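Participant: A predicted structure for the sequence below; I have some questions about it.
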Amino acid sequence: MKHIIFDCDGVLIDTEIVAAEVTVAWLNSEKVNISVEEFILQHTGKTYSNIINGLKAEGFLKASLKTDTIVHLLDDKVKARVRPILGVSDLLNSISVSKSVVSNSATSYVAQALNKIEAAHHFENRIFSAEMVAHAKPSPLVYELAVSTIGIPKEEIIVVEDSQTGVQAALAAGLKVLGFLGGSHIQPGHGEKLKQLGVFDVASSHEELAKKLALLANN
């Protein structure tokens, strides 16, 4: 292993639960009947634009709503509550190989989040966002962009993802994926779902993840 690609939300920063709470509160205000648990199961890993446009297409949201305006509103609320997942600083400090971030979130959001948790220097501006490609995860395009830019063979790269959407994207790009279960949004049985998709292993905390990545780096 010579390079690690991390997803951002739910792997480095503990925002998936925050994003679910914020978005569900807004959806409920728009008369969409959905719980935080249902949102996590149905939409974790998707972009706000895809969620909102999908609900418009299905008739749950008014077609007249401006998606971009809503996305900015939700983004701002989530940014204000960004926090690192426990142990992320020790994890990143323990890894000697180069690292990058691949996310469905906007580049500016990821950059701000990494700065807020004092982790930006670990990635040396290697941030790849779905806004850089035609389609977000589960499309493999953003992972393919990252691999071509990094210039390291796929066989020497490990991806760390928490969502089914992200795992599907990375696997479709031909990458090896380790599932992360340490975010506060993770539901019972999620690890088995990721294994069924094709992750080669899972880690329940950053401490466990650090040990497994260390073993991979030394083999």
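Facilitator: Structure received. Numbering: from 1, shown residues only.
Participant: For the rest of this, base every contact and every neighbour count on C-alpha atoms.
Facilitator: Fine.
Participant: what's the distance between stretch 116-126 and the middle of its chain?
Facilitator: Centroid separation for stretch 116-126 versus its chain: 16 Å, with Cα atoms, centre = their mean, to the nearest Å.
Participant: That stretch: end-to-end distance?
Facilitator: Its start and end residues considered, stretch 116-126 measures 17 Å (Cα to Cα, to the nearest Å).
Participant: So Phe123 sits against Ser96, correct?
Facilitator: No. Counting by Cα atoms under 8 Å, Phe123 does not reach Ser96; the two are 11.6 Å apart.
Participant: Looking at the two, which has the bigger crowd around it?
Facilitator: Between Phe123 and Ser96, counted using other Cα atoms under 10 Å, the more crowded position is Phe123 (17 against 12).
Participant: who's in contact with that one?
Facilitator: Listed by Cα atoms under 8 Å, 6 or more residues apart in numbering, the contact set of Phe123 reads Ser98, Lys99, Ser100, Val101.
Participant: now do 10 Å
Facilitator: Ile4, Ile5, Phe6, Leu92, Ser98, Lys99, Ser100, Val101, Leu114 (Cα atoms under 10 Å, 6 or more residues apart in numbering).
Participant: Take this one as well and set it beside the first:
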Amino acid sequence: MSCDLVIFDCDGVLVDSEVISCRVHAETLTRHGYPITTEQVAERFLGRSGREARREIEAELGRAFDDALEAQLVADVLRSFAESLEPIPHINEALGALAQPVCVASSGTLERIAFALTRTGLHARFAPHLFSAEQVESGKPAPDLFLHAARQMGVAPARCVVIEDSVPGILGATAAGMTVLGFVGGSHCGPGMAARLTAAGAATVFADMRQLPELIR
């Protein structure tokens, strides 16, 4: 494939964070009057921005959450990241073998992206090219974030390859006119994930980051 830029999602692609994040969100939301399981959080909100998840939950409840909830979620997630977050296996090896420029396009906030990448020793590989859904009007599955990243990096969408682990991410990247590869090597990925990513439009699906350089070549 023709590629001048590789765009990485963060959670579940660079860092093995989705199980941690979904668990913390389930616990915090449940404490604040919205009972939900870790599995339900993953099913409904994986790959989407916290802003959009909050809007959906508030619409169901018919009331707004107190702003303290957002602050509590951020604090709880970052504390859990500090305790146990790890990079995706072999991601450093894969990044070292890529000839193309790289950047991050994540549904997380810039604070969370920077914290996760710093914790796992990956920040220097990407900074300052970190792009968040909070910088665009609509997050994944809209194409806005990917198009924003491509514009900032000065690369045409058709020359970008995106690495994603969620259906909203796959849909957003394909809507942006980019080639997208589905990654299913995170600890949150079950046996049906590969089929779901393929059905959403992934050009191919892989589970070991050591495969990535050859896939792009």
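Facilitator: Sure, I can see it. What you are looking at is a predicted structure, and each value in this text was computed from that prediction instead of being measured.
Participant: Report the TM-score for the pair.
Facilitator: Once superposed, the chains reach a TM-score of 0.90 (TM-score structural alignment, normalised by the length of structure 2), with 213 aligned residues with a Cα RMSD of 1.9 Å.
Participant: Nearest to Ala63 of structure 1 among the contacts of Phe123 of structure 1?
Facilitator: Within those, proximity to Ala63 of structure 1 (Cα to Cα) peaks at Val101, which comes in at 33.2 Å.
Participant: Touching, that closest one and Asn125? I think so.
Facilitator: Yes. Contact criterion Cα atoms under 10 Å: Val101 of structure 1 and Asn125 qualify, at 9.0 Å.
Participant: Now for these two: what residues contact both?
Facilitator: Listed contacts common to Val101 of structure 1 and Asn125 are Ala111; contacts here mean Cα under 10 Å, 6+ apart.
Participant: Counting neighbours, go ahead and name the busier of those two.
Facilitator: Neighbour count, other Cα under 10 Å: between Val101 of structure 1 and Asn125, Val101 has more, with 25 against 12.
Participant: In structure 2, what residue corresponds to the more buried one?
Facilitator: When structure 2 is aligned by TM-score structural alignment, Val101 of structure 1 is paired with Val104.
Participant: So its match: helix, strand or coil?
Facilitator: strand (DSSP: H, G, I helix; E, B strand; the rest coil).
Participant: Now for the corresponding residue of structure 1 for Glu56 of structure 2, how many residues are close by?
Facilitator: In structure 1, the residue matched to Glu56 of structure 2 (TM-score structural alignment) is Gly54. Look at Gly54 of structure 1: counted by other Cα under 10 Å, it has 13 neighbours.
Participant: how about Gly10 of structure 1, what does it touch?
Facilitator: Under the criterion of Cα under 10 Å, 6+ apart, the neighbours of Gly10 of structure 1 are 16-18, 44-45, 84-85, 161-163, 180-186.
Participant: repeat that for 7 Å
Facilitator: Shown in contact with Gly10 of structure 1 (Cα atoms under 7 Å, 6 or more residues apart in numbering): Glu16, Asp162, Gly183.
Participant: so of these, which ones are in strands?
Facilitator: Among those, no member is found in strands (DSSP state E).
Participant: As a check, name the ranges of all strands in structure 1.
Facilitator: Secondary structure of structure 1 (DSSP E): strands at 3-6, 98-103, 127-129, 157-161, 176-180, 201-203.
Participant: Just send those strands back as CSV, with distance to Phe39 of structure 1 too.
Facilitator: Below are the strands of structure 1 laid out as CSV (distance: least, Cα to Cα, whole Å):
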stretch, distance to Phe39 of structure 1
strand 3-6, 23
strand 98-103, 19
strand 127-129, 22
strand 157-161, 18
strand 176-180, 19
strand 201-203, 23
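Participant: and of those, who's closest to His135 of structure 1?
Facilitator: Closest among the strands of structure 1, once you apply Cα to Cα, is strand 127-129, at 10.4 Å.
Participant: The closest one maps to which residues in structure 2?
Facilitator: Going by TM-score structural alignment: strand 127-129 of structure 1 matches residues 130-132.
Participant: Average offset of that stretch relative to structure 1?
Facilitator: By mean Cα distance after the TM-score superposition for structure 1, the fitted stretch 130-132 of structure 2 averages 0.9 Å away from its aligned residues in structure 1.
Participant: List the contacts of that stretch.
Facilitator: Against stretch 130-132 of structure 2 from outside (Cα under 7 Å, 6+ apart): Cys103, Val104, Ala105, Ser106, Ser107, Gly108, Thr109, Leu110, Ala149.
Participant: Apply 6 Å and report the result again.
Facilitator: Val104, Ala105, Ser106, Ser107, Thr109, Leu110 (Cα atoms under 6 Å, 6 or more residues apart in numbering).
Participant: Can you tell me which of these are buried?
Facilitator: Neighbour counting by 16 or more other Cα atoms under 10 Å classes Val104, Ala105, Ser106, Ser107, Thr109, Leu110 among the contacts of stretch 130-132 of structure 2 as buried.
Participant: Asp9 is in contact with the third one, correct?
Facilitator: Yes. Here Ser106 of structure 2 reaches Asp9: they are 5.1 Å apart, a contact under Cα atoms under 6 Å.
Participant: Would you check how far apart Leu98 of structure 2 and Glu52 of structure 2 are?
Facilitator: Counting by Cα to Cα, the separation of Leu98 of structure 2 from Glu52 of structure 2 is 33 Å.
Participant: In structure 2, what sits opposite Leu41 of structure 1 in the alignment?
Facilitator: In structure 2, Leu41 of structure 1 lands on Glu43 (TM-score structural alignment).
Participant: Cys189 of structure 2 versus its match, what's the distance?
Facilitator: Counting by Cα to Cα, the gap from Glu43 of structure 2 to Cys189 of structure 2 is 11 Å.
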